[in-house]
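Enquirer: Predicted model and sequence follow; I will ask about them next.
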Amino acid sequence: MKPDNRLGLALIITAPSGAGKSTLIKRLLAEFPTAGFSVSCTTRSPRPGERDGVDYEFVSVEEFKARIGRDHFAEWAEVHGNYYGTPKQGVLDSLASGRDVIFDIDVQGAKLLKGNLNLGRTVFILPPSRAELARRLAGRGSDSPETIARRMANARSEIAQAGWFDHLVVNDALDAAYDELRAVYLAERARPELHPGLLESILGGWTG
């Protein structure tokens, strides 16, 4: 089989805010640079260090709603008072070309993405405890007490839905959590449906 016959893996990673999802995804992309990151559109303001078109595509509410009308998104949702969405065609093109795509989206978006596109494997990153999640959110220094309280309340409802995900990774010690996420990624890349024609190609050269 030619390498370019392989289909890309859609790895959908979700976590409550503050669980360390972004840090783990950056490590995964650094080790596997051929994988792509699905750049979501959002109407929220950039956080310090975030780059437009790299971390997110930052757009106005009016532009986001216009794209909804054009069926631009594979999924979209309103989260914490802001809109987030995953562009559809770019994802499909990347997967068809054999490039893996890593998604950083919320629970609602993960469910819609799986349902609308009928593809992908899901990973939920869990905090080790409520207290540790609260400590991490406060330690970021970028959110008001009211925002932290809202994120903590949302985290409880998000974690309650984690049971339908394909994989659960507890981010207590960062290195150990990354090893688990890395193992998930490598194992999912080997799924037979991502290698159409592989068995036929090998068996076609079988003689005797």
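Expert: Received, thanks.
Enquirer: From here on, just use CA atoms for contacts and neighbour counts.
Expert: Will do.
Enquirer: Please look at M152 and R136 and confirm they touch.
Expert: No. Checked against CA atoms under 8 Å, the pair M152 and R136 is beyond contact range at 11.0 Å.
Enquirer: which of those two has more neighbours?
Expert: M152 (19 against 15; other CA atoms under 10 Å).
Enquirer: quick one, helices of this structure?
Expert: 21-31, 61-69, 88-96, 107-117, 130-140, 145-159, 174-189, 198-204 (DSSP state H).
Enquirer: And the fourth one, how far out from the chain middle?
Expert: Centre-to-centre, helix 107-117 and its host chain are 11 Å apart (CA atoms, centre = their mean, to the nearest Å).
Enquirer: Next, the buried residues of that helix.
Expert: 107-111, 113-114 (16 or more other CA atoms under 10 Å).
Enquirer: got the angle between it and helix 145-159?
Expert: 50 degrees (axes from the mean of the first three to the mean of the last three CA atoms, to 10 degrees).
Enquirer: picking up where we left off before, of the helices of the chain, give the one that comes closest to E50.
Expert: helix 21-31 (11.5 Å; CA to CA).
Enquirer: quick one: contacts of that closest one?
Expert: With CA atoms under 8 Å, 6 or more residues apart in numbering as the test, helix 21-31 has contacts from 13-15, 35-37, 102, 104, 125, 174, 177-178, 181-182.
Enquirer: What residues sit buried inside it?
Expert: 21-22, 24-25, 28.
Enquirer: again with stretch 154-169
Expert: When neighbours are counted by 16+ other CA under 10 Å, the buried residues of stretch 154-169 are found to be 154-155, 158-159, 162, 165, 167-169.
Enquirer: ok, second structure coming up, stack it against the first:
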Amino acid sequence: MNDSNKHINIVWHAATVTRQRRATLNKHHSTVLWFTGLSGAGKSTLAHAVEEKLYQLGYHTFVLDGDNVRHGLCRDLGFSAESRVENIRRVGEVSKLFVEAGVIVLTAFISPFRTDRDRARSLLGKDFVEIYCDCPITICEERDVKGLYRRARQGEIKDFTGISSPYEQPEQPELVVNTATQPLDICVEQVLQFLKQRGVYQDT
């Protein structure tokens, strides 16, 4: 079959259970919290801690974690620039589905390139919340329990962000969290306060 014709017989089916109906049922709006930063910056730790707090409040959440996604959805991808682009593209599309399902999505990915994050922002629109986990590479290396930075500096890992591949800091993120010096509970509260101010949820 000619790839140019692959979309001809595909028609979007409109659901009767809409996103707004789900928001009414869930008593909160859906959104995507896109945590970005260097390896070791605390993205996953913060995302899961925020999710725990939201879960305790009775809200519907799901964390898309970089390592976990590569066990399934993106297990066929490597770490070349091309693979990273495709990895983030897939995460953006999955996040959009979760948003339509009424879920507060928390993604924890290095997502080092601005163009990839901007593509996700274009896809998700006002539902995209970029949260920069600001942590210098020196501290990230101190936290490196997996030894990834050491292996990257020894040339054992190619295209490693911050060492042999660039990390492009967000230029205008919705929120910057200093994960280098602030305790985790303070970082969590910062994110929760932002969500309340944005009208995603209110304390019950």
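Expert: That came in fine, so what should we check first? Just so it is clear, the model here is predicted, and its values are computed rather than measured.
Enquirer: Quick TM-score on the pair, please.
Expert: Remark: TM-score between the superposed chains equals 0.61 [TM-score structural alignment, normalised by the length of structure 2]; 164 aligned residues with a CA RMSD of 3.6 Å.
Enquirer: returning to that earlier point: same list, the buried residues of helix 21-31 of structure 1, but as TSV with distance to D93 of structure 1 please.
Expert: Shown next, in TSV, are the buried residues of helix 21-31 of structure 1 (distance: CA to CA, whole Å):
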residue	distance to D93 of structure 1
K21	25
S22	24
L24	25
I25	21
L28	21
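Enquirer: Serialize the helices of structure 1 to TSV and add fields for distance to N82 of structure 1.
Expert: TSV is the format used below for the helices of structure 1 (distance: least, CA to CA, whole Å):
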stretch	distance to N82 of structure 1
helix 21-31	18
helix 61-69	8
helix 88-96	19
helix 107-117	13
helix 130-140	18
helix 145-159	13
helix 174-189	28
helix 198-204	44
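Enquirer: Pull up the gap between the residue nearest the centre of structure 2 and Y149 of structure 2, please.
Expert: With distances taken as CA atoms, centre = their mean, T107 lies nearest the centre of structure 2, 2.3 Å away. Per CA to CA, to the nearest Å, T107 of structure 2 is found 22 Å from Y149 of structure 2.
Enquirer: Need the residues that contact stretch 78-98 of structure 2.
Expert: Stretch 78-98 of structure 2 has contacts (CA under 8 Å, 6+ apart) with 32, 64, 74, 77, 104-105, 111, 116-117, 119-120, 123-124, 159.
Enquirer: Out of those residues, the closest to P136 of structure 2 would be?
Expert: Nearest to P136 of structure 2, judged by CA to CA, of the contacts of stretch 78-98 of structure 2 is S111 at 16.2 Å.
Enquirer: Report how many residues lie close to that closest one.
Expert: Residues lying near S111 of structure 2 (other CA under 10 Å) number 24.
Enquirer: residues contacting it?
Expert: 36-37, 84, 88, 117.
Enquirer: still on that earlier bit, mind putting the buried residues of stretch 154-169 of structure 1 in TSV, distance to R6 of structure 1 included?
Expert: Shown next, in TSV, are the buried residues of stretch 154-169 of structure 1 (distance: CA to CA, whole Å):
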residue	distance to R6 of structure 1
N154	38
A155	36
E158	33
I159	33
A162	29
F165	24
H167	23
L168	26
V169	27
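Enquirer: Which pair of those residues spans the longest distance?
Expert: N154 and H167, at 20.4 Å, using CA to CA across the buried residues of stretch 154-169 of structure 1.
Enquirer: The closest residue to L194 of structure 1 other than its chain neighbours: what's it in contact with?
Expert: Closest residue in space to L194 of structure 1, ignoring its immediate chain neighbours: L7 at 4.8 Å, by CA to CA, 6 or more residues apart in numbering. Contacts for L7 of structure 1 were tallied using CA under 8 Å, 6+ apart; they are 95-100, 194-196.
Enquirer: neighbour-wise, which of those leads?
Expert: Compared across the contacts of L7 of structure 1, D100 has the highest neighbour count, 24 neighbours, by other CA under 10 Å.
Enquirer: What residue in structure 2 is paired with that residue?
Expert: Aligning on TM-score structural alignment places D100 of structure 1 opposite I104 in structure 2.
Enquirer: Then K111 of structure 1?
Expert: In structure 2, K111 of structure 1 lands on D118 (TM-score structural alignment).
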